[in-house]
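> Structure here, sequence nowhere to be found:
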């Protein structure tokens, strides 16, 4: 994970484990924000894929982190910020 110092601090403040960041990269849905960023988040489809991969029980135990999101730069791939989703991500 290439991260700016702000993103590293935010991950620690939000108590988001590195495993969740890895799962966001591997299973998370991508949405371009139109301003040079790429949002990654867990959708129903990605959660179901994780359940098939790891089983339902581990995903249920980590359910408090499934509202996590991250914002990567589309230009250089660096992690800009990470956090817990307070509102839904609108999809068209």
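Noted; the coordinates are in hand. The shown structure was predicted, so the numbers you read here are calculated from the model rather than taken from an experiment.

> contacts, neighbours, all on C-alpha from now
Fine.

> residue ranges for the helices of this protein, please.
Along the chain, counting by DSSP state H, helices occupy 5-13, 18-27, 44-54, 56-61.

> ok, and here's another one to check against it:
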């Protein structure tokens, strides 16, 4: 899980625009920061909902019923720079398969 706290996450103008254009609610980014799995690449963390992140999220939301509310955004990823700024967020290409 990321060491970045949700309250510390600041967005660039670019990332705010991308969230709006891609219809990704800020709540989803918050959930990614809390429960997502991180991978390092090019001086940034890429946060995503992998199998273990979905398991953590499912537990937090009270089971499959709670998970259903955010299911359409489980294919979203966010890129956070080492400076703590949200660089961008997008939908992964391809079809999402529930894990």
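Okay, I see it. These figures come from a predicted structure and were not determined experimentally.

> thinking again about what came up before, which one of the helices of the first structure lies closest to residue 70 of the first structure?
helix 18-27 (7.7 Å; Cα to Cα).

> once aligned to the second structure, how far is that closest one on average?
Compared with the second structure after fitting, helix 18-27 of the first structure has a mean deviation of 0.5 Å; criterion: mean Cα distance after the TM-score superposition for the first structure.

> quick one: that helix aligns where in the second structure?
Mapping helix 18-27 of the first structure onto the second structure (TM-score structural alignment) gives residues 26-35.

> before we move on, back to that, could you dump the helices of the first structure to a markdown table with mean neighbour count and distance to residue 67 of the first structure?
Formatted as a markdown table, those follow (neighbours: other Cα atoms under 10 Å; distance: least, Cα to Cα, whole Å):
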| stretch | mean neighbour count | distance to residue 67 of the first structure |
| --- | --- | --- |
| helix 5-13 | 14 | 14 |
| helix 18-27 | 16 | 10 |
| helix 44-54 | 14 | 11 |
| helix 56-61 | 12 | 12 |
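
> JSON lines please, covering those helices and showing distance to residue 37 of the first structure.
Below are these laid out as JSON lines (distance: least, Cα to Cα, whole Å):
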{"stretch": "helix 5-13", "distance to residue 37 of the first structure": "14"}
{"stretch": "helix 18-27", "distance to residue 37 of the first structure": "14"}
{"stretch": "helix 44-54", "distance to residue 37 of the first structure": "20"}
{"stretch": "helix 56-61", "distance to residue 37 of the first structure": "27"}
